[in-house]
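J.: from the sequence below, what's the structure:
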Amino acid sequence: MGYNVVVVGATGNVGREILNILAERHFPVDEIAALASRRSLGTEVSFGERTLKTQDLDAFDFTGWDIALFAVGSDATKQYAPKAAATGCVVIDNSSLYRYDADVPLVVPEVNPEAVEDCAKKNIIANPNCSTAQMVVALKPLHDRARIKRVVVSTYQSVSGAGKDGMDELWEQTKAVYNPTAEVAPKKFQKEIAFNVIPHIDVFMEDGSTKEEWKMVAETKKIVDPAIKVTATCVRVPVFVGHSEAINIEFEEFLDEDEARDILRESPGIMVIDKRESGGYVTPKECVGDYATFISRIRQDSTIENGLNLWCVSDNLRKGAALNAVQIAETLGNRVLKKA
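T.: Coordinates of the predicted model:
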């Protein structure tokens, strides 16, 4: 016996990826519905070998459906998620709307799977920010061994994190570089993204950090441990898919790089590719379409007493969004719903 599953925002990058991953992982589905706004009504999307026609989100009745995976913005989520949850359907939300709500669990299944059991208060589970999700997968097993005091992270985030418009802007600006008569002004991003990097994701806050950087701080504390100090610099780079992170970790006790490498190799969701030779590491282009969070460049930081550096790469449309949402659904089924 399987689940009745709704994918909200099925025509977007993340929504389509959710449908792909549900099929790839053979999630136990009895019925499935693909929802979109009225402007996309009737658009066809793929679910394994099946083709689904999108239905109208505004008119949809969530009664009798078990799980709704939301891949729409905060405004639409604010309107429709409570309606779905009120019918008894558990919402797994990819937006930032509920991440910092004390009554809504924020879940990365490799890190805090038990948190799904706290979903009953609002019938909503939040999916973390893409940059946070891959980082905490790497941090948690190391934290369990040596207790993390402080994390300094610099991100290199692909344009797909800004949606289809971001990907289109990079493509059009890249073509324009080679066409002297063409010029594509920035619209989605603050400055030209082609052949450039932009140290600005989301809005600026009063302390000079951006909201993307604040998210990494707040979410790491909620998911892993509120005692961990985190400082982040988030940068948009001209890569279509795949987020990368340079992570510096300070521990309460010494952790040897070889032991850290062994711990990460044995940890769920992680693939260690760490050869100290040319090409012995993973780049974002190589991780596209993969489930794993890849860890490379593991090495001691001799400038602090108990320090470690590592390089972390993941497909942000998968582990940073769609895959994590489906993994939450799997965990929810195993721990709470227990129908399949």
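J.: rest of the way, CA atoms for contacts and neighbours
T.: Will do.
J.: which stretches of the stretch 51-200 of the chain form strands?
T.: Under the criterion DSSP state E, counting those that start in this stretch, the stretch 51-200 of the chain contains strands at 55-56, 67-70, 90-93, 124-126, 148-157.
J.: so what's residue 10 up against?
T.: By Cα atoms under 8 Å, 6 or more residues apart in numbering, the contact set of residue 10 is 16, 19, 34-36, 45, 54, 71.
J.: mind checking how far it is from residue 45?
T.: 7 Å (Cα to Cα, to the nearest Å).
J.: and if you look at residue 326?
T.: 17 Å.
J.: between these two, who's got more neighbours?
T.: residue 326 (24 against 19; other Cα atoms under 10 Å).
J.: how about this one, so we can line them up?
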Amino acid sequence: MDMKKYNVAILGATGAVGQEFLNLIEERNFPFANLKMLASKRSAGKKIQFMGKEYTVEETTDDSFKDVEIALFAGGAASKQFAPAAVKAGAVVIDNSSAFRMDPEVPLVVPEVNPQAIARHKGIIANPNCSTIIMMMALKPLYDLSKIKRIVVSTYQAVSGGGKEAMAELEQQVDDIVAGREPQANILPGAKFPKHYQIAFNLIPQIDVFYDNLYTKEEMKMVNETKKILEDDSLRITATTVRVPVYRSHAESVNVEFEDEVSVEAARKAIDAFPGAIVRDNPAEQIYPMPLFTSGKNDVEVGRIRKDESIEHGLNFWVCGDQIRKGAALNALQIAEYMIEHDMI
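T.: Now for the predicted structure:
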């Protein structure tokens, strides 16, 4: 019997996440019947070649979602504007922006971690923040071994998280420095901010706006989203998020305090058995995860797993994952695949 195929729309088809949606739809043989490419007025009319067919990018309007069953939103301000119209037209929206993540009516889902939340959706399902997803892939198997009391996470986030312009600026700055020219900074920590800093050969300890508590929005996303996904408000979490001069794939240093003893060996075994996570951890052979080797990969890699000798029940680990794949497009597509597999669309 032929598998049912679905009418799919991609909002933000011309951006980095939108393009990754297309790569993954082809790679994973996602069952689409019709594909609608949507973007802003600025990108409307562009042509996209995909699987032997030419598609014309359409400007997104409230009427764009007629007959659409699955709407993959790449993120940005358009989500808040168009998600209600897509739901009203009968589509399930899987949204990569932060617009709905903390809405109690909207499930926040990492399919390997909390697929049961999908059933509670009312038309919109939120993709967590990229850094949260990557951390979750290592945390959940540990959380299943012992309740976690406290998490301290520091991130090393690639410039692609800041968009195509940030990637281009890193490349230009490196070229300028190598050629002896003065590098220009116009993008990071974000085009909307009054002050910008060189990212080449530098680190910027600001991702998004600062809140009154002196944490950034990105840091508080990790705190609040982790609690929501694990449905555990008792978790104590603190985060520091940093932009680093790497093109693609985020890295994170995570310290976890458990209620009970969790050995290094038990942690390695649990993480390695978890779908979508790979232990790459052999200090004697200098084997550990790095952005260089996780870029373009679907799996998240975990290494440097070791006892925290400063507390009774603690572990440290290092995790790397491609934030455009598992941290964005892949996670959203896996939600759609789960819904198809369980006859939820």
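J.: who touches both of residue 10 and residue 45 of the first structure?
T.: 16, 34, 54.
J.: can you find the partner of the last one in the second structure?
T.: Residue pairing (TM-score structural alignment): residue 54 of the first structure is matched to residue 57 of the second structure.
J.: what about the helices in the stretch 201-340 of the first structure?
T.: Under the criterion DSSP state H, counting those that start in this stretch, helices of the stretch 201-340 of the first structure are mapped to 211-223, 257-265, 284-287, 323-332.
J.: most packed of those helices?
T.: helix 323-332 (a mean of 24; mean count of other Cα atoms under 10 Å).
J.: list the helices and strands that helix packs on?
T.: Packed against helix 323-332 of the first structure, as judged by 3 or more Cα pairs under 8 Å, 6 or more residues apart in numbering; DSSP states H and E, are the following elements: helix 13-24, strand 90-93.
J.: what range does the last one cover in the second structure?
T.: Taken onto the second structure by TM-score structural alignment, strand 90-93 of the first structure occupies residues 92-95 there.
J.: what's residue 118 of the first structure aligned with over in the second structure?
T.: Aligned partner of residue 118 of the first structure by TM-score structural alignment: residue 120.
J.: circling back to that earlier point, between the shared contacts of residue 10 and residue 45 of the first structure, which is closest to residue 85 of the first structure?
T.: Ranked by distance to residue 85 of the first structure (Cα to Cα), these are led by residue 34 at 17.2 Å.
J.: what sits against the aligned partner of the closest one in the second structure?
T.: Structural alignment (TM-score structural alignment) places residue 34 of the first structure against residue 37 in the second structure. By Cα under 8 Å, 6+ apart, the contact set of residue 37 of the second structure is 9-13, 55-58.
J.: mind checking which of the helices and strands packed on helix 323-332 of the first structure is nearest residue 238 of the first structure?
T.: Per Cα to Cα, nearest to residue 238 of the first structure of these: helix 13-24, 17.7 Å.
J.: next, the buried residues of that closest one.
T.: 13-23 (16 or more other Cα atoms under 10 Å).
J.: what do you get for stretch 178-187 of the second structure?
T.: Neighbour count says stretch 178-187 of the second structure has 183-187 buried, by 16+ other Cα under 10 Å.
J.: residue 160 of the second structure: which of these is nearest?
T.: residue 187 (11.8 Å).
J.: that closest one against residue 204, yeah?
T.: No - the criterion here is Cα atoms under 8 Å, and residue 187 of the second structure misses it with residue 204 at 11.8 Å.
J.: give the residues shared as contacts by those two.
T.: residue 197.
J.: assign the match of residue 34 of the first structure to helix, strand or coil.
T.: strand (DSSP: H, G, I helix; E, B strand; the rest coil).
J.: next one: the one 4 residues further on
T.: The three-state label for residue 41 of the second structure, taken from three-state DSSP, comes out as coil.
J.: residues in contact with it?
T.: By Cα under 8 Å, 6+ apart, the residues touching residue 41 of the second structure are 58-60.
J.: any chance of JSON lines for those residues, columns distance to residue 104 of the second structure and neighbour count?
T.: JSON lines is the format used below for the contacts of residue 41 of the second structure (distance: Cα to Cα, whole Å; neighbours: other Cα atoms under 10 Å):
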{"residue": "58", "distance to residue 104 of the second structure": "32", "neighbour count": "21"}
{"residue": "59", "distance to residue 104 of the second structure": "30", "neighbour count": "17"}
{"residue": "60", "distance to residue 104 of the second structure": "27", "neighbour count": "19"}
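J.: check the alignment and tell me where residue 308 of the second structure lands in the first structure.
T.: Match for residue 308 of the second structure (TM-score structural alignment): residue 301.
J.: gap between residue 90 of the second structure and residue 107 of the second structure?
T.: 18 Å.
J.: show me which of those two is the more surrounded one.
T.: A count of neighbours by other Cα under 10 Å puts residue 107 above the other of residue 90 of the second structure and residue 107, at 27 against 17.
J.: so that one touches residue 116, yeah?
T.: No - using Cα under 8 Å, residue 107 of the second structure makes no contact with residue 116, being 9.4 Å away.
J.: right, and residue 113 of the second structure touches residue 135 too?
T.: No - using Cα under 8 Å, residue 113 of the second structure is not in contact with residue 135; the gap is 11.2 Å.
J.: and residue 339 of the second structure, what's its match in the first structure?
T.: Residue 339 of the second structure maps onto residue 332 in the first structure, with residues paired by TM-score structural alignment.
J.: for its match, give me its contacts.
T.: 116-117, 338.
J.: got a winner among the residues you listed for most neighbours?
T.: residue 116 (25 neighbours).
J.: gap between the aligned partner of residue 16 of the first structure in the second structure and residue 74 of the second structure?
T.: By TM-score structural alignment, residue 16 of the first structure lines up with residue 19 in the second structure. Distance, residue 19 of the second structure to residue 74 of the second structure, by Cα to Cα: 9 Å.
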